[in-house]
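Colleague: just coords:
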């Protein structure tokens, strides 16, 4: 954590445009956690060129003093007064704010507070770019946590296969998966789990309903666990009973597209190139209009991070980036198929964290 705050200090630009910069204020939960190692529902991290402050209220002060040693922990009752005092103490003239992680009203509040202390805030994407740059390359410890999260997810998938039977509802399956992951070490789930069957499978982000699973249904399960704050993400589509030739064809097309994207992924490859490997194959099979989302996204403290593998992505993959690879085909009001693995880019290619079988499983 100390290395992270020190690196952010070193990355602070001298100026943005004509405005000098000598500090940054971080307010979003994921970035606070990344820089402090402590999860809180509220708080601020102020980073200057010589010091880092973790600013919390009474609820978190004692715990922060015990858990966070690389930042000066400051308790506040009125955040405006505390920030003005620190800004004057540090002689701050220009403060970077997050662009994505702060509301308009909060940005206006910070502008008023720092103006009263003789400082100006910079309202652009500079700080977001710096934090994205830091967070996109995962450290060895982060990768270990994500691998464990995926191990829990793989185990949950194996567990649920024995529970899928005619008449059980999507909601019951989603709850069983979540309970299993929590019983086996997960702090929480990475997102609201997606378990959709039959016609509901055409909804990429469908919500589990009281719909019972029926013979001939495809069942798509997009699931993930959180372990020590880090997320996993995996999707598998299975079938209950026999399926039609068309269903098998769609499944095989998605599987071939996913394998093609995996074959294309690696250091130095463009995200656009990885996306095209899957998308072109699906389009050639006649299903191009039925694949409307990106082929993948990065994962970490948040389930959706940068970069993303989409048709217009400008990013180049680097070792340490964790990506999902998840093409899909969705036939409106009929059925859908998605297959998703989570991989880390290595010096020579990639390592796949996901171990669950991708062959079509007929239950």
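Modeller: Received, thanks. All of these numbers come straight from a predicted model, not from anything done at the bench.

Colleague: CA only for contacts and neighbour counts going forward, please
Modeller: Fine.

Colleague: Just give me how far the longest helix seen in the chain sits from the chain centre.
Modeller: In the chain, taking DSSP state H as the definition, the longest helix is helix 140-161. Distance, stretch centre to chain centre, for helix 140-161: 15 Å (Cα atoms, centre = their mean, to the nearest Å).

Colleague: next up, a second structure to put side by side with the first:
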């Protein structure tokens, strides 16, 4: 990946974790063709010893980061330093410019590498998705009509942690008219009969995210709400069915968007079709109207169309999907058939 005279400076937390397994918020990685270093403050020393087995640990005591970086680069004959242009702040960039080597933008080198998941990453992602969906299912078993959105969200979070989630990434619970908000965070609003409620949930397990959305009917709902549910479900299944190696993500987005448009609701589908899932909850590849990304086996991504009608409500259905050698594998498998909850 690197030439003999190149070094790669890594600052982005997710990329540090990807390369070294380091979960601390501070520190820097320097990767050369000969050796790998982690430069940290003393408070991270023990953590780095436990997590970064393949890295030489440099504790920043008497010298600051830039002095240590200069010395290590000189020792390894580094002439070009590759840096993460989307992460390095301007003040640090100005300091790096003073050092005696050429600065080269990474061009999202590591983000592009992270797109294809290794076997062990896929297994962790499967577990992460399983935790998220089981947490939703258990919370639905506990659901009663007197709950508000925050009550349901708390139940999901509690169950996810019981199932082994390290952290909660996000929880969206939006009911009734609030379902028209694609990112409707849970409120004190009571979840009432005759409404739809959308649950979008992501938890984190061993550093890897999950993402799943389901929309449920609270008792009987209007024919209009049932109609938009059926349209979104068919659109979502259409998108999933197109996943295979060498497929262009822009084409998947186009076909799904066209389906919803032809059903009369194109103006109410207001976001991209999906995104990659991994160490970040939203990462490459992105599925939308603007980006051409060619699917490859090992990618993990979401398909999540939605219809959001102001003053009425909304529907979103989302799965996390693995691209396989011959097609796809669903990592989230809660049934998507129209379901009424809150009934005795």
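Modeller: Received it, and whenever you're ready, just let me know what you need. Computed from a prediction, not measured in an experiment: that's the story for all the values here.

Colleague: so what number do they get for TM-score?
Modeller: Overlay of the two chains. TM-score (TM-score structural alignment, normalised by the length of structure 2): 0.95; 339 aligned residues with a Cα RMSD of 1.4 Å.

Colleague: before we move on, the earlier item: immediately after the longest helix of structure 1, which helix or strand?
Modeller: Scanning forward in sequence from helix 140-161 of structure 1 by DSSP states H and E, the next helix or strand is helix 170-183.

Colleague: Can you check which part of structure 2 that following helix sits on?
Modeller: On structure 2, the counterpart of helix 170-183 of structure 1 by TM-score structural alignment is residues 149-162.

Colleague: cool, stretch 97-108 of structure 1 as well?
Modeller: Going by TM-score structural alignment: stretch 97-108 of structure 1 matches residues 83-94.

Colleague: end to end, how far does that stretch reach?
Modeller: 13 Å (Cα to Cα, to the nearest Å).

Colleague: Would you mind pulling the contact partners of it?
Modeller: Residues outside stretch 83-94 of structure 2 that contact it (Cα atoms under 8 Å, 6 or more residues apart in numbering): 8, 9, 10, 11, 12, 103, 104, 105, 106, 107, 108.

Colleague: how about the residues you listed in TSV, adding neighbour count, secondary structure and distance to residue 268 of structure 2?
Modeller: Output for the contacts of stretch 83-94 of structure 2, formatted as TSV (neighbours: other Cα atoms under 10 Å; DSSP: H, G, I helix; E, B strand; the rest coil; distance: Cα to Cα, whole Å):
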residue	neighbour count	secondary structure	distance to residue 268 of structure 2
8	23	strand	44
9	21	strand	43
10	23	strand	40
11	18	coil	39
12	18	coil	35
103	17	strand	45
104	15	strand	42
105	13	strand	39
106	17	coil	37
107	13	coil	34
108	13	coil	33
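
Colleague: What is the equivalent residue in structure 1 for residue 337 of structure 2?
Modeller: Using TM-score structural alignment, residue 337 of structure 2 lines up with residue 359 in structure 1.

Colleague: Its match: what's it in contact with?
Modeller: Counting by Cα under 8 Å, 6+ apart, residue 359 of structure 1 has no contacts.

Colleague: Unless I misread the structure, it falls within a helix.
Modeller: No. Counting by DSSP: H, G, I helix; E, B strand; the rest coil, residue 359 of structure 1 falls outside a helix, being coil.

Colleague: roughly how far apart are it and residue 175 of structure 1?
Modeller: Taking Cα to Cα, one finds residue 359 of structure 1 at 25 Å from residue 175 of structure 1.

Colleague: before we move on, the earlier item: can you put the contacts of stretch 83-94 of structure 2 in CSV and add distance to residue 43 of structure 2?
Modeller: Converted to CSV, those look like this (distance: Cα to Cα, whole Å):
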residue, distance to residue 43 of structure 2
8, 24
9, 21
10, 19
11, 17
12, 19
103, 29
104, 31
105, 30
106, 29
107, 32
108, 29
